[in-house]
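Q: Okay, sequence plus prediction incoming.
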Amino acid sequence: MRRDIHPHSRPVVFRDRAANASFLIRSTAHSTRTTEWEDGHVYPLVDVEISSAGHPVYTGTSRVVDTAGRVERFERRYGRAAAARH
């Protein structure tokens, strides 16, 4: 087997800013930013847009889309006749 062909894995803190949650896991992700973890050690910090802490599939929350309001707004703007022609 060839040596040194795989990226170096190390502990990295991933922070979900929307859910205000952080995770310390092993990763090959690189970052110039660092943070101090609960154990007192300093680790690289990677900010993510969404994680299991804030994703609706994992949290059990769902977003309600206001389709009735959209239809009413369309009918007010363009009238019912315009909607019937299409």
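A: Yep, that arrived. Numbering: from 1, shown residues only.

Q: going forward, measure contacts and count neighbours with C-alpha atoms only.
A: OK.

Q: how about the strands of the protein, start to end?
A: Along the chain, the segments classed as strands by DSSP state E run 10-16, 21-27, 34-36, 42-48.

Q: Now do the first one and strand 21-27, the angle between them.
A: What it means is strand 10-16. For strand 10-16 against strand 21-27, the angle by axes from the mean of the first three to the mean of the last three CA atoms, to 10 degrees is 150 degrees.

Q: let's bring in a second one:
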Amino acid sequence: MKKDLHPSNYRFVVFKDMSNEYSFLTKSCVETKESVTWEDGNEYPLYKLEISHTSHPFYTGKMKLVDTAGRIDKFKTRYAKK
């Protein structure tokens, strides 16, 4: 194998899905600024996710509609007349 092929900061990291508070522990070399105490009592770096397999519509089978700018209401009022 080639020397220095793998990153040197490969370690355990906690990934947390912020939409449903699901967390899992895996190895990664992602850069983090926060840390959290895991179930085993050890402290690990924390990386926050917007979506994971527990909240993605493809895996859950449920569609979640997020309308932050009110686009749907604007569409409905515009085309309600027609």
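A: That came through, no problem. Bear in mind the structure is a predicted one, so any value in this text is a computation, not a measurement.

Q: Could you report the TM-score for this superposition?
A: In this superposition the chains share a TM-score of 0.74, using TM-score structural alignment, normalised by the length of structure 2; 74 aligned residues with a CA RMSD of 2.3 Å.

Q: closest to residue 55 of structure 1 out of the strands of structure 1?
A: When the strands of structure 1 are compared by CA to CA, strand 10-16 sits nearest residue 55 of structure 1, at 10.2 Å.

Q: And the closest one, what's buried?
A: For strand 10-16 of structure 1, the neighbour count (16 or more other CA atoms under 10 Å) marks 11, 12, 13, 14, 15, 16 as buried.

Q: what helices or strands is that strand leaning on?
A: Applying 3 or more CA pairs under 8 Å, 6 or more residues apart in numbering; DSSP states H and E, one finds that strand 10-16 of structure 1 makes contact with strand 21-27, strand 42-48.

Q: Let me know the closest of the buried residues of strand 10-16 of structure 1 to residue 54 of structure 1.
A: Using CA to CA, the buried residues of strand 10-16 of structure 1 come closest to residue 54 of structure 1 at residue 16, 7.8 Å.
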